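Participant: My questions are about this predicted structure, shown below with the sequence.
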Amino acid sequence: MSNIVIIGSGPAGVSAALYTARAGVDTTVLTRGPGALDRAELIQNYYGFAASISGAELERQGIEGAKAVGVKFVTTEAVGLTYTDKLTVETLDGDYPADAVILATGASRATPRIPGLAGLEGHGVSYCATCDAFFYRGKDVAVVGSGEYALHEVQALLPVAASVTLLLNGAPPAAEFPPEVAVRPEKIDAILGEQKVTGVQLSGGDVVELAGVFVALGVAGSTALARKIGAAVENGRIVTDEKMQTTVPGLYAAGDCTGGLLQVAKAVYEGALAGTEAAKALRKR
C-alpha cells in the first residue's frame, strides 16, 4: 500500500489528508501542534459558518474529521527532507519514508533580515547542513539559530568542519548544545564577503571569520525543507505547478508556503488539489 506523509496540521495539510486517506492511501500527518489558525480569535468570512467560529475550534474540527477517515497524526518536529530510495522526512523522533510528501506548514516567518544574507546564498550561506557540510571540510562555520532545528544542523557539521559557532542572534538558547560549540549571543549586524562568505559582523563590534553560515532559525518550515531537497523557492515561497507539485517529483506543497492569498479557503483548496493529485500519481505507479 502506498503511503504519504504530510507535514503540517493546518487547513492545507488536513484538507490534503482527507483526500489522500479517502483515496485509500496510508496517510500520516506530522504536526508540532496548533498553528497559525489556532491563534485566530474569530473567523467570520468562512463558507458554511453562519456564526463566527474561533480558529482553534475550526482547527480542532478539521483534525477530528481527518481522524474519522483514518488519518494518523504524530506530534514531532520535522528537521530534514532527503531522497535515497524514496522521499524521507527526518524528524526529532526518527525517519518517515514516504512515496509522496506534502509540505503544508504555513508561511515561513523565520527569515532574518540580515544584510548580506540573501546576496551570499549559495556562496557560503546555506539552509541545509546535510546537503552542504561536505564543502566545508576543515573550515570554520557557524549556525544561526537557537533550538532543536539548529542543534540538528550543528550535529551534521561537527564531524566535518574545523569549528562550529552557534550564532544566537539575540535569542535565548532553547536546546542543549555540545560543549565544543562556541556560542555567541550577540545580534548579527551583517554577513561579510563579496564573492563568498568571509565572516559575520556582530553587534558588539566583533568580527568572526567564517567560511560558511548555516541558517536554522526557529523550526524548519516548508520553505526550509523544500530547500533541503533542492526544490525551487522564489521570494520565500515554494514554486509549484498546476498540480501543486514542486520541482522535485513526489513532493507537493500547499497553503501559505506557496504564497498568494493567506486565507483558510485558499489553503483548503490547495490541500485538496495536492492530496487529489498525489493520490492520482501514486495509483499510476
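Facilitator: Good, I have the coordinates.
Participant: From now on I want contacts and neighbour counts done on CA atoms only, so please keep to that.
Facilitator: OK.
Participant: Spatially central, which residue of this protein would that be?
Facilitator: residue 221 (2.2 Å; CA atoms, centre = their mean).
Participant: can you tell me how far that one sits from residue 34?
Facilitator: 14 Å (CA to CA, to the nearest Å).
Participant: swap in residue 64?
Facilitator: Distance from residue 64 to residue 34, counting by CA to CA: 13 Å.
Participant: OK, contacts around residue 41?
Facilitator: 54, 55, 56 (CA atoms under 8 Å, 6 or more residues apart in numbering).
Participant: Restricted to helices, list those.
Facilitator: Those of the contacts of residue 41 mapping onto helices are 55, 56, per DSSP state H.
Participant: Save the contacts of residue 41 as CSV, and put in distance to residue 236 and neighbour count too.
Facilitator: Shown next, in CSV, are the contacts of residue 41 (distance: CA to CA, whole Å; neighbours: other CA atoms under 10 Å):
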residue, distance to residue 236, neighbour count
54, 28, 16
55, 25, 20
56, 27, 19
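Participant: ok, structure two:
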Amino acid sequence: MPTHSRVLILGSGPAGYTAAIYAARASLEPVMVAGPEPGGQLTTTTEVENYPGFPKGITGPDMMEEFRAQAERFGTKLHYDMGVRVDLSRRPFVVEGEADTYHGDALIIATGASAKWLGLPNEQRLRMSGGGVTACATCDGAFYRNQDVAVIGGGDTAMEEATFLTRMCRSVHLIHRRDTFRASKIMQTRAIENPKITVHYNTEVADVLGGDRVVGLALRDTVTGAARELAVTGLFLAIGHQPNSDIFKGQLDMDETGYLKVRPGSTYTNIPGVFACGDVADKVYRQAVSAAGTGCMAAIDAERWLAEHL
C-alpha cells in the first residue's frame, strides 16, 4: 500500500528539512524521502561557520542532525529511501522508491546538486575526512587563511573562487587542463591580473598528496606529459555541479544543465502542485542558508496551493 501524504518532500538537506519544519508546523503531516545522502552535501563538510545561529561553528553532520530532530519534533515522517521514478501527470503525484511507493497531494523537490570531482582515490579520501579537499571556497576558504591553495577549473566559477580566496590566502594556484579558459573575459582578466594568482595552463592533477591533510599535488602537463609536484595545503574543485534532477526529465522544465526552473520569486515549477527548492533549482548561490530559505518558501507555497485546490 503506497504511503500517502498531503505534502511529499524529496531530499533531506537544508532545503528539504526546512520545508518539512514549516509544513509540519502547518499541520500538513509531511512525509520525507531522504534520498541517497541523508542530510545532503553538508554531511561531508567538517566545520560550518557561516550559518547564522552558530557563533562557535558546528560540523555539517551535527547541523543536519539538528535539522532532522527539529523536523521530526513537529511530526515529519522520515523514510530512508531513494526516489527512482516519478509520475507527475496526475494527482496525487507518485514517487517510486527503491523500498516503497509514495503519493503526495503536493510535492516539494529538494534533491540538491552534487559537486563534480576528479575521481582520484586520495581526493575522495581527503574530501570525506575533511583533510583539505573541498568544492566551496565561500564555505571553507576562511580555514586556509595565509596558506597556499589550488583551484581547479576554467569557468567563471573557478575564476570567482580563485579571486575570492586571494582575500585570505597567501597564494592561489589556478590549474586548468587546457590552454585557454572558457570563463568570460572580464572574469579571466580579473583572475589573471591578480598578483596572488598563478595560472597553470595545460595542467591536470594526477594525484592529491598527503596523509591526514593535503600537502601538495602531483601535476601532469597535458601536452608533454611532464610530471611535477606543487606544494599546497588546500584543493578547491570548481569544475561544476550536477543538479540531482534526472528523474524529472521530460516532466519538469529545466535548463540545459538540468537545474529545475521555477517561477521568479517563488518555488512553483511548470506543474501546479510541484515545487522546487534548494540547490536543484539554484545554480548561483548554492549555500545552506539560501537553500533553507527556499525550503521555507516551498512549504508556504505548497500550503497555500493546497488550501486553494484541495
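Facilitator: Okay, I see it. In this text the structure is predicted, and so the values were computed from the model without any measurement.
Participant: Next, the TM-score between them, please.
Facilitator: After superposition, the two chains reach a TM-score (TM-score structural alignment, normalised by the length of structure 1) of 0.58; 178 aligned residues with a CA RMSD of 2.3 Å.
Participant: ok so, going back, reformat the contacts of residue 41 of structure 1 as JSON lines; add distance to residue 103 of structure 1.
Facilitator: Output for those, formatted as JSON lines (distance: CA to CA, whole Å):
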{"residue": "54", "distance to residue 103 of structure 1": "25"}
{"residue": "55", "distance to residue 103 of structure 1": "21"}
{"residue": "56", "distance to residue 103 of structure 1": "21"}
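Participant: And the contacts of residue 41 of structure 1, which is closest to residue 260 of structure 1?
Facilitator: Nearest to residue 260 of structure 1 among those: residue 55, at 20.2 Å, using CA to CA.
Participant: separation between whatever residue of structure 2 lines up with that closest one and residue 78 of structure 2?
Facilitator: Counting by TM-score structural alignment, residue 55 of structure 1 corresponds to residue 60 in structure 2. Remark: distance between residue 60 of structure 2 and residue 78 of structure 2 (CA to CA) = 19 Å.
Participant: ok, now residue 174 of structure 2?
Facilitator: Note on residue 174 of structure 2: its distance to residue 78 of structure 2, by CA to CA, is 42 Å.
Participant: So those two - more neighbours on which side?
Facilitator: Neighbours per residue, other CA atoms under 10 Å: of residue 174 of structure 2 and residue 78, the larger number sits with residue 174, 25 against 17.
Participant: Show me what the longest helix seen in structure 2 is packed against.
Facilitator: Scanning structure 2 for the helix with the most residues, using DSSP H, yields helix 288-309. Judged by 3 or more CA pairs under 8 Å, 6 or more residues apart in numbering; DSSP states H and E, the packing partners of helix 288-309 of structure 2 are helix 14-25, strand 101-109, strand 274-276.
Participant: what comes up buried for that helix?
Facilitator: 288-303, 305-306 (16 or more other CA atoms under 10 Å).
Participant: try stretch 112-131 of structure 2
Facilitator: For stretch 112-131 of structure 2, by 16+ other CA under 10 Å, it's 112, 113, 114, 117, 122, 123, 124, 126, 127, 128, 130, 131.
Participant: farthest-separated two in the residues you listed?
Facilitator: Comparing all pairs in those by CA to CA, the longest separation belongs to 112 and 122, at 24.8 Å.
Participant: Next up, the contacts around residue 258 of structure 1.
Facilitator: Taking CA under 8 Å, 6+ apart, we find residue 258 of structure 1 in contact with 107, 237, 238, 239, 240.
Participant: And the buried residues of stretch 112-131 of structure 2, which is closest to residue 255 of structure 2?
Facilitator: residue 113 (13.9 Å).
Participant: Now do the equivalent of the closest one over in structure 1 against residue 131 of structure 1, distance only.
Facilitator: Residue 113 of structure 2 maps onto residue 107 in structure 1, with residues paired by TM-score structural alignment. Between residue 107 of structure 1 and residue 131 of structure 1 the computed distance is 23 Å (CA to CA).
Participant: Same check on residue 207 of structure 1?
Facilitator: Using CA to CA, residue 207 of structure 1 is found at 27 Å from residue 131 of structure 1.
Participant: For the closest residue to residue 26 of structure 2 other than its chain neighbours, give me its contacts.
Facilitator: The shortest distance from residue 26 of structure 2 to any non-neighbouring residue, by CA to CA, 6 or more residues apart in numbering, is to residue 303 (7.6 Å). Residue 303 of structure 2 is in contact with 23, 26, 28, counting by CA under 8 Å, 6+ apart.
Participant: Including neighbour count, could those go into JSON lines?
Facilitator: What follows is the contacts of residue 303 of structure 2, written out as JSON lines (neighbours: other CA atoms under 10 Å):
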{"residue": "23", "neighbour count": "30"}
{"residue": "26", "neighbour count": "14"}
{"residue": "28", "neighbour count": "20"}
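Participant: Just tell me what residue 301 of structure 2 corresponds to in structure 1.
Facilitator: Match for residue 301 of structure 2 (TM-score structural alignment): residue 277.
Participant: Chain neighbours aside, what residue packs nearest to its match?
Facilitator: Nearest-residue entry for residue 277 of structure 1: residue 243, 6.1 Å, with adjacent residues in sequence omitted and distances by CA to CA, 6+ apart.
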